[in-house]
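Asks: below: sequence and its predicted model.
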Amino acid sequence: MQQLRVDLDLCEGYGNCVFEAEDYCELGDDDVVVLLQTEVADEDLERVQLAVGSCPVSALLLTQAPGS
């Protein structure tokens, strides 16, 4: 299973990730991404990969979840 992570120092609040995977990402009051889920279900992987790839500042990252 993959895990979604965010580097909050890089996030500039573009919101592209929200459009691709709104059930995983939203923008907080400070316009910085908030992760709603971190463990990515296999059936959601393609959408979340699109969200990661859509970030213009590469603030999102997919990694292998521990124990997977």
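Replies: Good, I have the coordinates.

Asks: please make it C-alpha for all contacts and neighbour counts, starting now.
Replies: Fine.

Asks: tell me what the longest helix anywhere in the chain is packed against?
Replies: As assigned by DSSP state H, the longest helix anywhere in the chain is helix 45-54. With contacts defined as 3 or more Cα pairs under 8 Å, 6 or more residues apart in numbering; DSSP states H and E, the packing partners of helix 45-54 are helix 16-20, strand 60-64.

Asks: compare the ones you listed and give me the one nearest residue 54.
Replies: Closest to residue 54 of the helices and strands packed on helix 45-54 is helix 16-20 (Cα to Cα; 5.9 Å).

Asks: hmm, back to that, what's the most buried one of the helices and strands packed on helix 45-54?
Replies: Neighbour counts (mean count of other Cα atoms under 10 Å) averaged over each of these peak at helix 16-20, with a mean of 20.

Asks: which outside residues touch the following helix or strand past that one?
Replies: Downstream of helix 16-20, the next assigned helix or strand under DSSP states H and E is strand 25-27. Strand 25-27 has contacts (Cα atoms under 8 Å, 6 or more residues apart in numbering) with 13, 15, 17-18, 33-37.

Asks: the structure to be compared is supplied as follows:
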Amino acid sequence: MRIKADRDVCIGAGQCVLTEPAVFEQDDDGIVVLLTDQPDDQVAEAVRDAVDLCPSHALSIDQE
């Protein structure tokens, strides 16, 4: 699993950070920052939830 974040599309809602703070963070402007683009299996379900919850669809998952 590889996560992609389109920072140009992000609106800073923060749902990703609330859902999985070990993978997602926000910069000073509230825009998503990936702490890792390849999370371990322990947080995979939460990452999927974060992608689904993103209101601007700035997050996606690439299944390699």
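Replies: It's in. Owing to the predicted nature of the structure, the values given are computational and were not obtained by experimental measurement.

Asks: coming back round to it: out of the contacts of strand 25-27 of structure 1, what pair is the most spread apart?
Replies: By the measure Cα to Cα, 13 and 37 form the most distant pair in the contacts of strand 25-27 of structure 1, at 17.8 Å.

Asks: who has more neighbours out of the two?
Replies: The neighbour count for residue 13 of structure 1 versus residue 37, taken as other Cα atoms under 10 Å, is higher for residue 13 (19 against 13).

Asks: the more buried one touches residue 34, doesn't it?
Replies: No - checked against Cα atoms under 8 Å, the pair residue 13 of structure 1 and residue 34 is beyond contact range at 10.0 Å.

Asks: neighbours around residue 32 of structure 1, how many?
Replies: Residue 32 of structure 1 is flanked by 19 other residues according to other Cα under 10 Å.

Asks: got the contact list for it?
Replies: Counted by Cα under 8 Å, 6+ apart, residue 32 of structure 1 has contacts 8, 11-13.

Asks: with residue 7 of structure 1 instead?
Replies: Each residue near residue 7 of structure 1 by Cα under 8 Å, 6+ apart is listed here: 59-60.

Asks: relative to residue 49 of structure 1, which of the contacts of strand 25-27 of structure 1 is nearest.
Replies: residue 17 (9.5 Å).

Asks: how close does the closest residue to that closest one other than its chain neighbours get to residue 8 of structure 1?
Replies: Once flanking residues are discounted, residue 17 of structure 1 sits nearest to residue 51: 4.3 Å by Cα to Cα, 6 or more residues apart in numbering. Computed as Cα to Cα, to the nearest Å, the residue 51 of structure 1 to residue 8 of structure 1 distance reads 16 Å.
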